[in-house]
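> How does the following fold in three dimensions:
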Amino acid sequence: MTTSTHETRIDVDPEVPLVRITREFDAPPAKVFRAHTDPELVAQWLGPRGLEMTIDHYDCRTGGSYRYLHRQGEEEYGFHGCFHEVRPDKLIVQTFTFEGMPEGVALEKLVLEDLGGGRTRLTSTSLVDSFADRDAFVASGMEVGVREGYERLDEVLARG
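As a prediction, this is how the structure comes out:
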């Protein structure tokens, strides 16, 4: 297990029901993008440690969709959504639904910024219907999954 030297910032917007995640990676945008779009790589890092991930389908292209499961023992958590816009090495816009709360759909935008020197800044925003939904999203343990997932992504990126 690698300990990252980069902070994962998770901020809630006081004006709109939005969560913003900012994180830097020691890899160029093309590698970070590939780790978000290649299902074999996604399965290696997305989510917290200790959960097994199974991908039902993952078609990361404009108009594509995805569904995956996280399992821990007998517990199973399903997630699905659609990719609305995918621009290589720069942008992914998608919906995100936790199947345990199917009425709560988030609109997510992931932007990759080339910092030079083989480094990338990732900024991800998740917009939901209400402040209550946003607060429930944050309270659900999402923070642990995001931080551990990005630590795992550092490990995937370091392996090349």
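> C-alpha only now, for contacts and for neighbours.
Will do.
> Can you tell me how far D13 is from Q72?
31 Å (C-alpha to C-alpha, to the nearest Å).
> Hmm, I typed the wrong one, I wanted A158.
26 Å.
> Do I have it right that E99 meets F79?
Yes. If you go by C-alpha atoms under 8 Å, E99 and F79 touch, sitting 5.5 Å apart.
> ok, the two, which is more surrounded?
Neighbours per residue (other C-alpha atoms under 10 Å) separate E99 from F79, with F79 holding more: 18 against 15.
> Quick check: closest non-adjacent residue to that one.
F98 (4.6 Å; C-alpha to C-alpha, 6 or more residues apart in numbering).
> Ok, S126 next?
E108 is the one closest to S126 (C-alpha to C-alpha, 6+ apart), at 4.4 Å.
> Give the helix, strand or coil label for the one you found.
strand (DSSP: H, G, I helix; E, B strand; the rest coil).
> ditto for G47
coil.
> what comes into contact with the longest helix along the chain?
Counting residues, the longest helix found in the chain (DSSP state H) is helix 143-159. The set of residues external to helix 143-159 that reach it, using C-alpha atoms under 8 Å, 6 or more residues apart in numbering, is 1-4, 8, 10, 25-27, 31-32, 35, 41, 44-49.
> List the buried residues for the strand or helix carrying L115?
According to DSSP states H and E, L115 maps onto strand 105-116. Within strand 105-116, the residues scored as buried using 16 or more other C-alpha atoms under 10 Å are V105, A106, L107, E108, K109, L110, V111, L112, E113, D114.
> What is that strand packed up against?
Contacts defined by 3 or more C-alpha pairs under 8 Å, 6 or more residues apart in numbering; DSSP states H and E place strand 105-116 against helix 29-37, strand 91-98, strand 119-127.
> Can I get these in CSV including distance to E148?
CSV is the format used below for those (distance: least, C-alpha to C-alpha, whole Å):
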stretch, distance to E148
helix 29-37, 15
strand 91-98, 19
strand 119-127, 15
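> For the comparison step, fold the sequence that follows:
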Amino acid sequence: MMTTQQREATIEAHPTLPLITITRDFDATVDQLMRAHTDPELYARWVGPDVIETRILEWDARRGGAWSFINLHEGQEFRFFGSFHDVGADRIVQTFTFEGMPEHVSLETLRFEDLGDGRTRLHAQSLVDSIEGRDAWLRSGMEVGVNEGYAKLDQLVADGAL
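Now for the predicted structure:
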């Protein structure tokens, strides 16, 4: 197994809007990252913290399609679901909802910027329902899941799985 250089995502809260942005560079092409985000088998292998297992329940990565998965951790199940609003060559727009808090739906936009030489920058933004909701996400420890998940994605690329 080849190892990869560890990178941290930049996670920022907009000062006056209920918006979180994430920026992260990858040694992967736009096509590889789009596949990692739209292929359910691949997505389940990298998303989230190392301590969880992800089981895909539904996955239709196209405009108007829906998705849902369960995270399994220490005998507990946590369900997430949403809709794909747009899936293009270098962009995904989707909703994201934790079943335990269905009133807190976020609108997520992922954009993949080709940096050349097989490198890509991910620009992600999550628009939530309030500043309080945004701050709760930031306090939740989301950076662990983001960074550990993206490290697993780096490893899938390095191992030739994408």
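> if we can go back for a sec, for the residue nearest to F79 of structure 1, give its distance to A136 of structure 1.
F98 of structure 1 sits 12 Å away from A136 of structure 1, going by C-alpha to C-alpha.
> just so I know, which of the helices and strands packed on strand 105-116 of structure 1 lies nearest R20 of structure 1?
strand 119-127 (4.5 Å; C-alpha to C-alpha).
> so how far does the closest one sit from its counterpart in structure 2?
Superposed on structure 2, strand 119-127 of structure 1 shows a mean distance to its aligned partners of 0.3 Å (mean C-alpha distance after the TM-score superposition for structure 1).
> name the helices or strands packed onto that strand?
Strand 119-127 of structure 1 packs on strand 18-25, helix 29-37, strand 105-116, going by 3+ C-alpha pairs under 8 Å, 6+ apart.
> I'd guessed L107 of structure 1 sits against S124; true?
No. Using C-alpha under 8 Å as the test, L107 of structure 1 is too far from S124 to be in contact (10.4 Å).
> residues in contact with G117 of structure 1?
Going by C-alpha under 8 Å, 6+ apart, G117 of structure 1 touches P28.
> re earlier: can you redo the helices and strands packed on strand 119-127 of structure 1 as TSV with distance to V93 of structure 1?
Below are these laid out as TSV (distance: least, C-alpha to C-alpha, whole Å):
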stretch	distance to V93 of structure 1
strand 18-25	14
helix 29-37	12
strand 105-116	4
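> Out of those, which is closest to Y66 of structure 1?
helix 29-37 (10.5 Å).
> How about residues contacting that closest one?
Against helix 29-37 of structure 1 from outside (C-alpha under 8 Å, 6+ apart): 25, 41-42, 59-60, 88-90, 112-114, 118-120, 153, 156-157.
> Superpose on structure 2 and give me the mean offset of it.
After superposition onto structure 2, helix 29-37 of structure 1 sits on average 0.5 Å from its aligned residues (mean C-alpha distance after the TM-score superposition for structure 1).
> For that helix, buried residues please.
Buried residues in helix 29-37 of structure 1 (16+ other C-alpha under 10 Å): P29, A30, K31, V32, F33, A35, H36, T37.
> and which of those residues is nearest to V19 of structure 1?
H36 (18.9 Å).
> can you tell me which residue in structure 2 aligns to that closest one?
When structure 2 is aligned by TM-score structural alignment, H36 of structure 1 is paired with H37.
> before we move on, what about V156 of structure 1?
Using TM-score structural alignment, V156 of structure 1 pairs with L156 in structure 2.
> To what extent does the longest helix of structure 1 diverge from structure 2 after superposition?
Mean for helix 143-159 of structure 1 is 0.8 Å (mean C-alpha distance after the TM-score superposition for structure 1).
> now the angle between helix 29-37 and that helix, please.
130 degrees (axes from the mean of the first three to the mean of the last three C-alpha atoms, to 10 degrees).
> how about helix 143-159 of structure 1: buried residues?
Applying 16+ other C-alpha under 10 Å to helix 143-159 of structure 1 flags 143, 145-157 as buried.
> Next, the angle from it to strand 18-25.
30 degrees.
> now helix 143-159 of structure 1, how far from the centre of its chain.
Centroid separation between helix 143-159 of structure 1 and its chain, computed with C-alpha atoms, centre = their mean, to the nearest Å, is 10 Å.
> With adjacent residues omitted, what lies nearest to the spatially most central residue of structure 2?
Central residue of structure 2 (C-alpha atoms, centre = their mean): V47, 6.5 Å from the mean position. Among residues not flanking V47 of structure 2 along the chain, G149 sits closest, at 4.7 Å (C-alpha to C-alpha, 6+ apart).
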